[in-house]
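Q: sequence below, structure please.
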Amino acid sequence: MMTEAERTRLTKSPSQLLLVPRHERAKPIFYGVECFSPTLIDFYSVGDDTRLLWSSRVHRKTFRTLHMALDPTAPRHWLLHSWSFWSALLSVLGAALFLYASANEAAYHPHATTQTNSNLTQPDFPLSLVRETIDLPLLLGAASFFASYLLTFLEVINCCHDLDLWLYDYIHGLPSRRKKKWFGYYPYRIDYWSAVLGILGWAFLLQARGFVCRHELNVFGVVNLTRGNPRIFWGFWVPSLVGYFSLFMSAYLMHVEVIHRWFVIRLGLLDFWVTGLGWLGILLLFTCSFTQFIDPLNLFVADATSMRAFQAGAWALFASGVLSLFEVNTLHSPLRHPAYGKLRRANSMGRYGAV
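A: Coordinates of the predicted model:
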């Protein structure tokens, strides 16, 4: 049985390292990439050869809600307690706002101020209408993605790092008793860096979109932006490009966490499509912004092409968010956790992991 001291250590002083059971208790096989903790561990018990696959992504998405989903006596509204569910919902909302804004901008005839500064203050330009129908949805979309990554960060820092103690709760079907944390620093974990880079990226984009919304010049949207004005260069283009690069690295690390290699194709996995579409979506948004910046005269890439890249990226992010909603429900299925609660009854015999 777990002693009170061990339970206190889990609740108040969680390990700063990924601790695994000793080999005489559970034989682990590790998978992952260099420089980071394992993202996949294949456990099997010494006593009865029961197998258990631990995945860092599955672990953090189910750590606080799995007992609600699988315990017949627990409340059935476990989905409302899932940070992953709300994170996916915010991602869908952000992508939908991006699509709405881009559709409005594509329908608006591009004004003649994108190439020069001569008419940036023309009095007959409907600036307030453009701000409400294009720039404000883009700002709210970036805010939705920012909030989504904040929830992901909370998931990362609040899941259990001591697998020896986690296995005890898992096999006995016990709920998590860890105290909720708001801050944490885990540089050895790939999901920590993907969450941090995502927060930084969307923070930069929030600043860029906010600058456009409060700007008095006739610049707006995604492709109707001047490159010659220094204020717009430093207020929008620099944070926008830095933000997209940070998001690209975040999406890539999130994809690496799922495939457990620097690059490999696993088409049969749902989380491969969730993270893969997210990575593709960010890449397309980054491509739109980058081509707009380096080709202001549209010599190689037309504005319409850049806009299509942005819309395709928003659709990819939308699909990724929708699949994330299905993923959350799938990860809590009893079929995914045959060993959960195996020793829930007090008279159960056998040993597994930390038991």
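Q: only C-alpha atoms from now on, for both contacts and neighbour counts.
A: Noted.
Q: and the helices in the protein?
A: 4-12, 56-62, 66-70, 83-107, 127-130, 136-158, 163-172, 190-213, 230-232, 238-259, 270-294, 303-331 (DSSP state H).
Q: mind checking which of those helices is nearest Leu40?
A: Comparing the helices of the chain against Leu40 with Cα to Cα, the closest turns out to be helix 56-62 (6.5 Å).
Q: and that closest one, what does it pack onto?
A: Helices and strands touching helix 56-62, by 3 or more Cα pairs under 8 Å, 6 or more residues apart in numbering; DSSP states H and E, are helix 136-158, helix 238-259, helix 303-331.
Q: please redo it, this time with the cut-off set to 10 Å
A: For helix 56-62, the packing partners by 3 or more Cα pairs under 10 Å, 6 or more residues apart in numbering; DSSP states H and E come out as strand 40-45, helix 66-70, helix 83-107, helix 136-158, helix 190-213, helix 238-259, helix 303-331.
Q: let's compare: structure for the following, please.
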Amino acid sequence: MTNGALAVLLLGGAVLAYGQLGTGQAAGETTVRTVTASRGSVVASVSASGAVESAKSRALSFGTSGTVEKIYVKAGDKVGKGDILARLDDDAAQESLSAAKAMYDSAVADGTDTAQLYAAYIKARNDYREAQRTVAATVLKAPFGGTVTAVNGTVGGGSGGTGQSTGQSSGQESSSGFAEVADTRKLQLVGSFTESDAGKLKRGQTATITFDALPGVTATGKVTQIEPVAATSDNVVQYPVTVTFTEVPAQVRLGQTATVEVVVGRADDVVTVPSTAVSTSGGQTTVTLLKNGTQTRTPVEIGVKGATLTEIKSGVSEGDQIVPPAASTGGGTTGGFQRQFGGGGFTGGGTVPGGVRQPGGGG
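A: Predicted coordinates for the structure are as follows:
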């Protein structure tokens, strides 16, 4: 076989390969994946995570200093309002009370006829009242019914500070108290919502709460507080939002990690398309319609946008065929020819198998 004949065969093989690749591309282009606009419901929600805490808790301390004489409770115990939790040695306080009482009785007997006697009476009365408060402060009582969540002192130790209670009843606990009490019937969760999500929240909205350690267990709640001041971390702006439980499952415990989801929008019996099929660019929202084999970028008006479905108010009718964006394959589009050559085709000239250079043009 001559060299000229060999060259002709090689060129023919290359052209055949090119023709086959082109045929594969055309066949691929005729198969278009579509989804159908349908009628249904769309739910939009936002979510955040946090830890379960009591909506009513206190860190308690004795109202005076002294040595702990007796502790009546331990962590986990249930207590009622007014129950004694612990007591200090009150011998010195009782002695001071007796002395103050004697001085007060004497002042009462002396009368208040003169300014000097009246002043002595007022001082004796105030000293007696202060001595009574000091004796009362040697006893630590529960301010409300609940569960003892911690006891931080020991018998024989110091009272651990002064003041009947610290912390807030809104759930902010302080570990500086001698004992801590929480109402486990009133629970809440504080989640940090992103700036955009927090703008969709309102007080009174219903929330659903799920728990990492309790699969299948769900609680309900309501948004009760949206903090007006944001917290910024790593340039991410978030707002603390309090969700108060309206229903507390028996399995739920303080400190458990939970996720709260709040429904911020809902539309029923509306035209819907997958959210991934909706694009927004330059202030215009569009979808790609397929009609009579032709793909047309069509402006639409959307309503509620959920994670999976979006409400279409105008521009699309029920039953319309929508072309969703093609999934990225990392090396070009899904047409057989373009994928093999990185998506470039022959628009700038290229080399097909066999080493034959083809002219540039519309591959």
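Q: got a TM-score for the pair?
A: Laid over one another, the chains give 0.19 as their TM-score (TM-score structural alignment, normalised by the length of structure 1), with 124 aligned residues with a Cα RMSD of 7.3 Å.
Q: sorry, back to before: could you export the helices and strands packed on helix 56-62 of structure 1 as TSV, including mean neighbour count?
A: Shown next, in TSV, are the helices and strands packed on helix 56-62 of structure 1 (neighbours: other Cα atoms under 10 Å):
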stretch	mean neighbour count
strand 40-45	20
helix 66-70	21
helix 83-107	22
helix 136-158	23
helix 190-213	23
helix 238-259	23
helix 303-331	21
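Q: closest to Arg9 of structure 1 out of these?
A: That would be helix 136-158 among the helices and strands packed on helix 56-62 of structure 1, by Cα to Cα, at 14.4 Å.
Q: tell me which strands and helices the closest one is in contact with?
A: helix 56-62, helix 83-107, helix 190-213.
Q: what's the angle from that helix to helix 83-107?
A: With axes from the mean of the first three to the mean of the last three Cα atoms, to 10 degrees applied, the angle from helix 136-158 of structure 1 to helix 83-107 works out at 160 degrees.
Q: what angle do helix 136-158 of structure 1 and helix 190-213 make?
A: Interaxial angle of helix 136-158 of structure 1 relative to helix 190-213 (the same axes, to 10 degrees): 160 degrees.
Q: quick one: which helix or strand includes the closest residue to Ile226 of structure 2 other than its chain neighbours?
A: Spatial nearest neighbour of Ile226 of structure 2, chain neighbours left out: Val241 (4.6 Å); criterion: Cα to Cα, 6 or more residues apart in numbering. According to DSSP states H and E, Val241 of structure 2 maps onto strand 236-247.
Q: re earlier: as CSV, the helices and strands packed on helix 136-158 of structure 1 with distance to Met249 of structure 1 would be great.
A: Shown next, in CSV, are these (distance: least, Cα to Cα, whole Å):
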stretch, distance to Met249 of structure 1
helix 56-62, 17
helix 83-107, 18
helix 190-213, 7
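Q: before we move on, back to that, nearest to Leu167 of structure 1, of the helices and strands packed on helix 56-62 of structure 1?
A: Each of the helices and strands packed on helix 56-62 of structure 1 was scored for nearness to Leu167 of structure 1 using Cα to Cα, and the closest is strand 40-45 (10.2 Å).
Q: tell me which other helices or strands the closest one touches.
A: Strand 40-45 of structure 1 makes packing contacts with strand 26-31, strand 51-55, helix 56-62, helix 238-259 when contacts are defined by 3+ Cα pairs under 10 Å, 6+ apart.
Q: list the buried residues of the second one.
A: By 16 or more other Cα atoms under 10 Å, the buried positions in strand 51-55 of structure 1 come out as 51-52, 54-55.
Q: quick one: that strand to strand 26-31, angle?
A: Using the same axes, to 10 degrees: strand 51-55 of structure 1 against strand 26-31 is 40 degrees.
Q: if we can go back for a sec, next secondary structure after the strand holding Val241 of structure 2?
A: strand 257-274.
Q: list the buried residues of that following strand.
A: Buried-residue list, strand 257-274 of structure 2, by 16+ other Cα under 10 Å: 257-264, 267, 270-274.
Q: export those to CSV and tack on distance to Lys222 of structure 2?
A: Shown next, in CSV, are those (distance: Cα to Cα, whole Å):
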residue, distance to Lys222 of structure 2
Thr257, 18
Ala258, 15
Thr259, 13
Val260, 10
Glu261, 10
Val262, 8
Val263, 11
Val264, 12
Ala267, 20
Val270, 27
Val271, 29
Thr272, 28
Val273, 30
Pro274, 29
